[in-house]
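Asks: okay, structure incoming, though there's no sequence with it:
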């Protein structure tokens, strides 16, 4: 009886893991049968990514060193660094500059291409020191890829 129960629990755990794309699984968090993901520039689902590209076209804005305080059904919060090209003397010749930032993902919505998964629809960046010029210290973007 104990062996049958153990096998059934293991099979259920495997079935839950198989329902979530490998790219959305994370070894840092317990498996959630209905995870909320953040979708990157390449339409890949991410859970607690350490890096996240904000400027899909030229790569001139990237969140790095993300440390996630929470990853929930409604919001996710992290701290990290926003690396932004300074565009001096031009964006092509500019250098990446670091800006400490708090990140909040929220407004989860169904992901039409992946039934059963929801994706965060907005990202809020709150710069804890200075913001990249000429930007504000508190900005929110829609995440629609």
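Replies: Structure received. Quantities reported herein were computed from a predicted structural model and do not represent experimental measurements.
Asks: from here on, just use CA atoms for contacts and neighbour counts.
Replies: Fine.
Asks: which residues does the spatially most central residue of the chain contact?
Replies: When CA atoms, centre = their mean is applied to the chain, the residue found nearest the centroid is residue 38 (4.2 Å). Contact partners of residue 38, counting by CA atoms under 8 Å, 6 or more residues apart in numbering, are 45-47, 119-121.
Asks: how about 7 Å then?
Replies: When contacts are counted by CA atoms under 7 Å, 6 or more residues apart in numbering, residue 38 touches 45-47, 119-120.
Asks: check residue 62 too.
Replies: 52-55, 82-84.
Asks: how about the strands in this protein?
Replies: Ranges of strands in the chain, per DSSP state E, are 36-39, 45-46, 52-53, 61-71, 75-85, 96-110, 118-127, 138-142.
Asks: take this one as well and set it beside the first:
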């Protein structure tokens, strides 16, 4: 009886080892050659971090005022998204907050958007994110806004 139990245990271990080895893809079992490790990695483009800490590349919409939602960008059409900067045209919807923000009305202003100053992102240091946004109003603009305004972006 003892010999049968020992034989069964050895057989089960052998089958488990073979199953594990067969289920592992060949690339996972091999160690890459040093030359392959030094190959140049593709450049990862900076991201735009939204109010919920999600990274985006070329988003169609972007909330500028995360706390109250009183300023947002929509209809963004990106002409450039590079390692140093990004450019788009779109619409900035801004609440006039008259007589107060909850009772205010949103107005649309055409803008050119520029993202720049890429920095490592604290949440995911392997990614860089644009740390500044600049809006240039191409027609009308909200009261008390300059023609061109820049804001730091959150990290």
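Replies: Looks like it arrived, so ask away. Keep in mind it's a predicted model, so treat the numbers as computed, not measured.
Asks: aligned to the residue nearest to the centre of structure 1, what sits in structure 2?
Replies: Counting by TM-score structural alignment, residue 38 of structure 1 lines up with residue 48 in structure 2.
Asks: what sits against the nearest residue to that match once chain neighbours are set aside?
Replies: Once flanking residues are discounted, residue 48 of structure 2 sits nearest to residue 56: 5.1 Å by CA to CA, 6 or more residues apart in numbering. For residue 56 of structure 2, the contact set (CA under 7 Å, 6+ apart) comprises 47-49.
Asks: hmm, 8 Å instead?
Replies: Applying CA under 8 Å, 6+ apart, the residues near residue 56 of structure 2 are 47-50.
Asks: and it, how far from residue 119 of structure 2?
Replies: For residue 56 of structure 2, the distance to residue 119 of structure 2 equals 15 Å [CA to CA, to the nearest Å].
Asks: again with residue 69 of structure 2
Replies: From residue 69 of structure 2 over to residue 119 of structure 2 (counting by CA to CA), the distance is 25 Å.
Asks: count the neighbours of the aligned residue in structure 2 for residue 124 of structure 1 for me.
Replies: For residue 124 of structure 1, the aligned position in structure 2 is residue 134, judged by TM-score structural alignment. For residue 134 of structure 2, the count of nearby residues is 17 (other CA atoms under 10 Å).
Asks: next one: residue 148 of structure 2
Replies: 14.
Asks: what do you get for residue 122 of structure 1?
Replies: 18.
Asks: ok, it touching residue 142?
Replies: Yes. Under the criterion of CA atoms under 8 Å, residue 122 of structure 1 makes contact with residue 142 at 4.5 Å.
Asks: measure residue 45 of structure 1 to residue 118 of structure 1 for me?
Replies: For residue 45 of structure 1, the distance to residue 118 of structure 1 equals 10 Å [CA to CA].
Asks: alignment lookup: residue 75 of structure 1 to structure 2.
Replies: So residue 75 of structure 1 corresponds to residue 85, using TM-score structural alignment.
Asks: now residue 44 of structure 2: closest residue in space, sequence neighbours ignored.
Replies: Take residue 44 of structure 2 and drop its neighbours on the chain: the residue closest to it by CA to CA, 6+ apart is residue 127, 7.4 Å away.
Asks: related to what we said a few turns ago, now the strands of structure 1 in a markdown table, with distance to residue 3 of structure 1?
Replies: Shown next, in a markdown table, are the strands of structure 1 (distance: least, CA to CA, whole Å):
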| stretch | distance to residue 3 of structure 1 |
| --- | --- |
| strand 36-39 | 33 |
| strand 45-46 | 35 |
| strand 52-53 | 43 |
| strand 61-71 | 34 |
| strand 75-85 | 38 |
| strand 96-110 | 38 |
| strand 118-127 | 35 |
| strand 138-142 | 49 |
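Asks: among the ones you listed, show me which one is buried the most.
Replies: The highest mean neighbour count among the strands of structure 1, using mean count of other CA atoms under 10 Å, belongs to strand 36-39: a mean of 25.
Asks: quick one: it to chain centroid distance?
Replies: 6 Å (CA atoms, centre = their mean, to the nearest Å).
Asks: that strand vs structure 2, average offset?
Replies: Its aligned residues in structure 2 lie a mean 0.4 Å from strand 36-39 of structure 1 after superposition (mean CA distance after the TM-score superposition for structure 1).
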